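In: Have a look at this fold, sequence not included:
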């Protein structure tokens, strides 16, 4: 029997998420104040924890929209607690995205909340459930870039500025990749309800390989260059220069030798 108390516990913010958010806040302070003896390590912890927070919010947005769309099983699955350990595939939602950030500096789309789609009625509701996640990345990118497009960078330390620029790059890449109309990605989930049943049945077997196919295509030099040029164009429109994202990534990889130009800017 579902009681009011159990429903409340289904929506109580998880201590796991609060712990990750606390790491983000503390390391953000360390980057801002220069408190850490290793600025790169502080940036690494700040960006990684902020990235995980954004992944949790991405999945929460899917779940919350599904709940309002008609899937009342969402709460019992723990998706409304923001606990990443409750996801169907923690590997896909958290571990792999973090690994890709560390190795390649790219925002890998996460996504592993199980939504009972048969409980949701209406094509627009299905599309909104799929769009809610990447729209969260868009909102996160807007927040990260606000000091840049508001021209409010006076007094902002270069280390924090570079970290925000790199975090914004991750959010923009995640949003763009997620909105691609490729089976298995949220973009396809947005358009799928509007396709005929026959077309959906034909595409369905390819869904598990959609994300893999995207990354295989991104390894093509011409495609890779065009993709990151598009990312840089979006970031420039938001007031972030390529050098800032580069220095942010350079700082993030604290285990590598730092670029002298970025090091000089940090010493100012």
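Out: Nice, I can see it. If you're wondering where the values come from, they're calculated on a predicted model, not measured in any experiment. Residues are numbered from 1 along each chain as shown.
In: only C-alpha atoms for contact and neighbour calcs from this point on.
Out: Noted.
In: residues touching residue 89, list them.
Out: 112, 113 (Cα atoms under 8 Å, 6 or more residues apart in numbering).
In: Spell out the secondary structure type for residue 156.
Out: coil (DSSP: H, G, I helix; E, B strand; the rest coil).
In: mind checking how far it is from residue 166?
Out: For residue 156, the distance to residue 166 equals 15 Å [Cα to Cα, to the nearest Å].
In: cool, and residue 95?
Out: From residue 95 to residue 166 the distance is 19 Å (Cα to Cα).
In: These two: which is more packed in?
Out: Between residue 95 and residue 166, counted using other Cα atoms under 10 Å, residue 166 has the larger neighbour count: 28 against 13.
In: Report all helices and strands that the longest helix anywhere in the chain contacts.
Out: Longest among the helix segments of the chain by residue count, using DSSP state H, is helix 39-69. On a contact count with 3 or more Cα pairs under 8 Å, 6 or more residues apart in numbering; DSSP states H and E, helix 39-69 meets helix 15-33, helix 96-104, helix 123-149, helix 158-178, helix 242-252.
In: which of those sits most buried?
Out: Mean neighbour counts were compared across the helices and strands packed on helix 39-69 using mean count of other Cα atoms under 10 Å; the top stretch is helix 158-178, at a mean of 25.
In: contact partners of the very next helix or strand once past it?
Out: The helix or strand immediately downstream of helix 158-178 is helix 186-191, counting by DSSP states H and E. Residues from elsewhere that reach helix 186-191, judged by Cα under 8 Å, 6+ apart: 126-131, 133-134, 178-183.
In: again, but for stretch 153-169
Out: By Cα under 8 Å, 6+ apart, stretch 153-169 touches 28, 31-33, 39, 43, 47, 50-51, 106-107, 140-142, 144-145, 147, 231, 235, 240, 244-249, 251-252, 265-266.
In: put this beside the first:
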């Protein structure tokens, strides 16, 4: 019975498989141009792929915590990739999707409750925090692989633009997550190495610091600097600013098209 329970705790959920199926079907529709509305297909493909990446982000935290000593993550459902099992589905899934729709920003999601007192050693604590954003880095590498491998021959323009925008979301999420700010994974990486007094004094700042980061992003100069850094990384991976712009433009299909990213006949 214990073995069956353990196996069930690790079984991939039907919710995640359903989201992955939407990603696959809409990705096929974007590639083939089968969809009546390319923009709607891009919207569904990028959104479902973004949710898949959020699930993998949280899974990475939980899986690393399991190996670090927190054996409770299985019973909490964190190893099933089911986003409905997270501590705050609103913070982990809904809010990040809303930010993508409204601002094209990869907001760090996240709320798997790790019992930190079970984790053994400072290095394991740091690895648990780093595992999530490293998943975004890996996802970005996969999305941009056709660009930096110079393997774009035969890749439809619409699909190329969708990948470029999805990569932008992953890179922005990784950068934000790795900021050493209380409440973000970057702080979780360095927190075990801080003094007990410093940790105690910084802990109450976590919710306010997170809000502060996003408030700063509303300042035009800060926003321009941040997205300039994101674009710089993407250019290093072979993705042009025009491609990410067109991906975002197609994603927001409900807006009036400006003609710059028309792909009719280009495929």
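Out: Here it is on my side, so go on. This structure is a prediction, so every number in the text was calculated from the model and none was measured.
In: with the second structure superposed, average distance for the longest helix of the first structure?
Out: Helix 39-69 of the first structure, aligned to the second structure and superposed, deviates on average by 0.1 Å (mean Cα distance after the TM-score superposition for the first structure).
In: Could you tell me the angle between that helix and helix 15-33?
Out: Here the directions of helix 39-69 of the first structure and helix 15-33 differ by 140 degrees (axes from the mean of the first three to the mean of the last three Cα atoms, to 10 degrees).
In: Tell me which residue of the second structure matches up with residue 250 of the first structure.
Out: Mapped onto the second structure by TM-score structural alignment, residue 250 of the first structure lines up with residue 249.
In: ok, its match - contacts?
Out: Counting by Cα under 8 Å, 6+ apart, residue 249 of the second structure makes contact with 257, 261.
In: how much space between it and residue 97 of the second structure?
Out: For residue 249 of the second structure, the distance to residue 97 of the second structure - Cα to Cα - is 16 Å.
In: picking up where we left off before, a markdown table please, covering the helices and strands packed on helix 39-69 of the first structure and showing distance to residue 5 of the first structure.
Out: A markdown table is the format used below for these (distance: least, Cα to Cα, whole Å):
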| stretch | distance to residue 5 of the first structure |
| --- | --- |
| helix 15-33 | 18 |
| helix 96-104 | 34 |
| helix 123-149 | 27 |
| helix 158-178 | 36 |
| helix 242-252 | 43 |
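In: which one of those lies closest to residue 80 of the first structure?
Out: Checking these against residue 80 of the first structure by Cα to Cα gives helix 15-33 as the closest, at 11.2 Å.
In: Residue range in the second structure corresponding to the closest one, please.
Out: So helix 15-33 of the first structure sits over residues 14-32 in the second structure, by TM-score structural alignment.
In: Tell me how far residue 240 of the first structure lies from residue 204 of the first structure.
Out: From residue 240 of the first structure to residue 204 of the first structure the distance is 39 Å (Cα to Cα).
In: Looking at these two, which is more packed in?
Out: The residue with more neighbours, out of residue 240 of the first structure and residue 204, is residue 240; 24 against 11, by other Cα under 10 Å.
In: Just give me the neighbour total for residue 259 of the second structure.
Out: As a measure of burial, residue 259 of the second structure has 8 neighbours, counting by other Cα under 10 Å.
In: can you check residue 36 of the second structure too?
Out: Residues lying near residue 36 of the second structure (other Cα under 10 Å) number 9.
In: can you check residue 226 of the first structure too?
Out: Here the count is done by other Cα under 10 Å, and residue 226 of the first structure has 12 residues near it.
In: Aligned to it, what sits in the second structure?
Out: Matched by TM-score structural alignment, residue 226 of the first structure corresponds to residue 225 in the second structure.
In: Which of the helices or strands spans that match?
Out: helix 220-236.
In: and what of residue 266 of the second structure?
Out: Using DSSP H and E, residue 266 of the second structure falls within no helix or strand.
In: Next, the mean deviation of the match of helix 15-33 of the first structure compared to the first structure.
Out: Looks like 0.2 Å for stretch 14-32 of the second structure (mean Cα distance after the TM-score superposition for the first structure).
In: Let's verify residue 260 of the second structure: helix, strand, or coil?
Out: Going by three-state DSSP: residue 260 of the second structure is coil.
In: what's the distance between the counterpart of it in the first structure and residue 58 of the first structure?
Out: Taking TM-score structural alignment, residue 260 of the second structure has residue 261 as its aligned residue in the first structure. Separation of residue 261 of the first structure from residue 58 of the first structure (Cα to Cα) stands at 35 Å.
In: and if you look at residue 131 of the first structure?
Out: Counting by Cα to Cα, the gap from residue 131 of the first structure to residue 58 of the first structure is 10 Å.
In: Quick one: map residue 104 of the second structure onto the first structure.
Out: Aligned counterpart of residue 104 of the second structure in the first structure: residue 105 (TM-score structural alignment).
In: and its match, how many neighbours?
Out: Neighbours of residue 105 of the first structure (other Cα under 10 Å): 21.
In: Much appreciated, bye for now.
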